[in-house]
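Undergrad: Here's my sequence, what's the structure:
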Amino acid sequence: MSKIYAITNQKGGVGKTTTCVNLAASLVATKKRVLLVDLDPQGNATMGSGIDKNELEESVYDVLLGEAKLLDVLQHSESGGYDVLPANGDLTAAEVRLLELSEKETRLRSALKEAQARYDFILIDCPPSLNMLTVNALSACQSVIIPMQCEYYALEGLSALMQTIQQITEVLNPKLAIEGILRTMHDPRNSLTVDVSAQLTEYFGDKVYRTCIPRNVRLAEAPSFGQPALAYDNQSKGAIAYLALAGEILRRDEAHIKQLANTNAQ
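TA: Sure thing, here's the model as predicted:
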């Protein structure tokens, strides 16, 4: 069974899509089978994976509405080596259409069931807002990865997201947990970055990933070529940082499995 992560933050511009695309490619580099689910109407994760959102005949929109099977809609990212459930502007209409349907909060969860045995990891790129698409992502996943910049307003947004996760846990997905906080666009020379980083570590402890994603020109350039940074420039600081993040996630996953095995053996 695959591990499903929603990569989300209600604040925009914090590196959600960058993280989704580059973490997917980095996990593939460690020989893992990965599915990236683009749940943002902007379709940036789709384009950043080398798939033209304007040429799609079917997308995640059709899957959510029950008009297409997930496995029939999947595309393969040649540059990243992972599969993509793509999105485009059609997804904007899903918000209204879903309200008319039964089980509107768990449509993605149901759709992913047919794909879980095929993948080790499923990463969901969420839109930068709390809407029915984000609710579907949080209902479908086991854990949440929260990318955030180390700045004052980011802390305010994080507080709102924590409340959302708590509500989803109580109503739709009791197993939902925060997997980790990822510091993005990190500049250790900035005193505010250092202060906010210290506050995050104090509050969340080991939930804060040791890996920080630096500001990096190659990370910013890669999407315009439809490539993860690992394919665009595998020696760039951004590509190396996401490889380190993948390694950290895998080590945590292994430690969690061992812990469960020890608990069951007692």
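
Undergrad: only C-alpha atoms for contact and neighbour calcs from this point on.
TA: OK.

Undergrad: in what helix or strand does residue 63 lie?
TA: Taking DSSP states H and E as the criterion, residue 63 maps to helix 60-64.

Undergrad: And the contacts of the lengthiest strand in the chain?
TA: Ordering each strand of the chain by length in residues (DSSP state E) puts strand 177-186 first. With contact meaning CA atoms under 8 Å, 6 or more residues apart in numbering, strand 177-186 is reached by 14-15, 142-150, 165, 193, 197, 207-209, 211-216.

Undergrad: Would you do the same for the sequence below? I want to compare the two.
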Amino acid sequence: MNAKSKVIAICNQKGGVGKTVTTVNLGIGLARQGKRVLLVDVDAQGSLTASLGYQHPDQLEETISTVLGKVIEDKPLLPGEGIIHHKEGVDLLPANIDLAAIEVTLVNIMSRETILREYLNTVRDQYDIILLDCCPSLGMLTINALSAADTLIIPMMAHYLSLKGMEQLMRTIGKVKRQINPNLTISGILVTMADMRTTYSQEIVELLRNSYGSQLKIFDAIIPRSIRAAETSAEGKSIFLHDPSGKVSAAYEALTLEVAS
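TA: Prediction:
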């Protein structure tokens, strides 16, 4: 196994906090620094897959469901099975609606929390960094991602309700650490979709630092709210190509440097 290889889950059970946009831009940002990066879509909605240009994920023949299905059935995997290469230098293991059926299957099998980890162990030595884009729930797929990850990044909107949701997520992370993955760490909390010109956003960031700053890293990079970031998903490319001199691009550049270091 590649000693440097690191698995990072991008996780928050709340939807719409910028998990997928962060997975795309952090992944491509790291690839731009020469890292070998695999992005894994762990969401049956296939948002990450669509954001990288595969607008009809349900038409894909081979996905994460294919490889997890083989792991469950103890069938041999072919080299590179299911993995697609993206033009901006990252590899993608896509997902589609078939993953919902896999999640149902997982409930009834042995070692159900570690099926994703088992698969990733077969490809880890080919990459420096593997990013897992988690689904917006705390179900069996998210538990699989947390048990496979070395560390996690928690994207969080600069919003009071997001702060409330953190408590539930922290409880789940604690449970996974105790029962399945004792080495799991939290890289940090990433504030997303913030308008730091407003007092409200400033107060939320301050509250976050006061509540969690002593126990967790809160990334210096703050991702600003921007229509440009939303547009990238429809175009299947990163913010670095879409709006290279914009403020979102600069923020993801800064985040990439923080994560890489």
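
Undergrad: Need the TM-score between these chains.
TA: Once superposed, the chains reach a TM-score of 0.92 (TM-score structural alignment, normalised by the length of the second structure), with 250 aligned residues with a CA RMSD of 1.4 Å.

Undergrad: sorry, back to before: quick check: helices, which of the contacts of strand 177-186 of the first structure are part of them?
TA: 165, 193, 197 (DSSP state H).

Undergrad: Which residue of the second structure sits opposite the second one in the alignment?
TA: For residue 193 of the first structure, the aligned residue in the second structure is residue 201 (criterion: TM-score structural alignment).

Undergrad: give the contact list for the residue lying closest to that match once chain neighbours are set aside.
TA: Closest residue in space to residue 201 of the second structure, ignoring its immediate chain neighbours: residue 158 at 5.5 Å, by CA to CA, 6 or more residues apart in numbering. By CA under 8 Å, 6+ apart, the contact list for residue 158 of the second structure reads 191-194, 201, 204-205.

Undergrad: And residue 158 of the second structure, what's its match in the first structure?
TA: By TM-score structural alignment, residue 158 of the second structure lines up with residue 150.

Undergrad: measure residue 64 of the second structure to residue 126 of the second structure for me?
TA: Distance, residue 64 of the second structure to residue 126 of the second structure, by CA to CA, to the nearest Å: 17 Å.

Undergrad: who has more neighbours, the two?
TA: residue 64 (26 against 15; other CA atoms under 10 Å).

Undergrad: so what's the more buried one up against?
TA: By CA under 8 Å, 6+ apart, residue 64 of the second structure lies in contact with 40-42, 82, 93-95, 99.

Undergrad: same thing but 7 Å
TA: 82, 93-95 (CA atoms under 7 Å, 6 or more residues apart in numbering).

Undergrad: repeat for residue 30 of the second structure
TA: Contacts of residue 30 of the second structure (CA under 7 Å, 6+ apart): residue 256.

Undergrad: what's the spacing between the counterpart of residue 225 of the second structure in the first structure and residue 35 of the first structure?
TA: Matched across to the first structure, residue 225 of the second structure falls on residue 215, judged by TM-score structural alignment. According to CA to CA, residue 215 of the first structure and residue 35 of the first structure sit 26 Å apart.

Undergrad: so what corresponds to residue 44 of the second structure in the first structure?
TA: Aligned partner of residue 44 of the second structure by TM-score structural alignment: residue 41.

Undergrad: Read off where the helix holding residue 63 of the first structure ends up in the second structure.
TA: Using TM-score structural alignment, helix 60-64 of the first structure corresponds to residues 64-68 of the second structure.

Undergrad: repeat for stretch 227-239 of the first structure
TA: Going by TM-score structural alignment: stretch 227-239 of the first structure matches residues 237-249.

Undergrad: Identify the residues contacting the closest residue to residue 229 of the second structure other than its chain neighbours.
TA: For residue 229 of the second structure, ignoring the flanking residues on the chain, the nearest one in space by CA to CA, 6+ apart is residue 239 at 6.4 Å. By CA under 7 Å, 6+ apart, the contact set of residue 239 of the second structure is 25, 229, 232, 249.

Undergrad: among those residues, which recur in the first structure?
TA: Using both residues aligned by TM-score structural alignment, their matches' CA atoms under 7 Å, the first structure keeps these contacts from those: 25, 229, 232, 249.

Undergrad: Would you point out the most distant pair within the residues you listed?
TA: Farthest apart among these by CA to CA are 232 and 249. That separation is 11.1 Å.

Undergrad: which residue ranges form the helices in the second structure?
TA: Counting by DSSP H, the helices of the second structure are 19-32, 47-51, 64-72, 98-106, 115-123, 140-148, 160-179, 199-212, 227-235, 239-242, 247-260.

Undergrad: is it possible to export those helices to TSV including distance to residue 185 of the second structure?
TA: Shown next, in TSV, are the helices of the second structure (distance: least, CA to CA, whole Å):
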stretch	distance to residue 185 of the second structure
helix 19-32	18
helix 47-51	23
helix 64-72	24
helix 98-106	25
helix 115-123	16
helix 140-148	10
helix 160-179	9
helix 199-212	14
helix 227-235	28
helix 239-242	28
helix 247-260	13
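
Undergrad: Which stretch among those approaches residue 2 of the second structure most closely?
TA: Per CA to CA, nearest to residue 2 of the second structure of the helices of the second structure: helix 115-123, 9.7 Å.

Undergrad: Mean deviation, that closest one versus the first structure?
TA: Mean deviation of helix 115-123 of the second structure relative to the first structure after superposition (mean CA distance after the TM-score superposition for the first structure): 0.6 Å.

Undergrad: what's that helix aligned against in the first structure?
TA: Counting by TM-score structural alignment, helix 115-123 of the second structure corresponds to 107-115 in the first structure.

Undergrad: I'd like the distance from that stretch to the chain centre, please.
TA: Centroid separation for stretch 107-115 of the first structure versus its chain: 16 Å, with CA atoms, centre = their mean, to the nearest Å.
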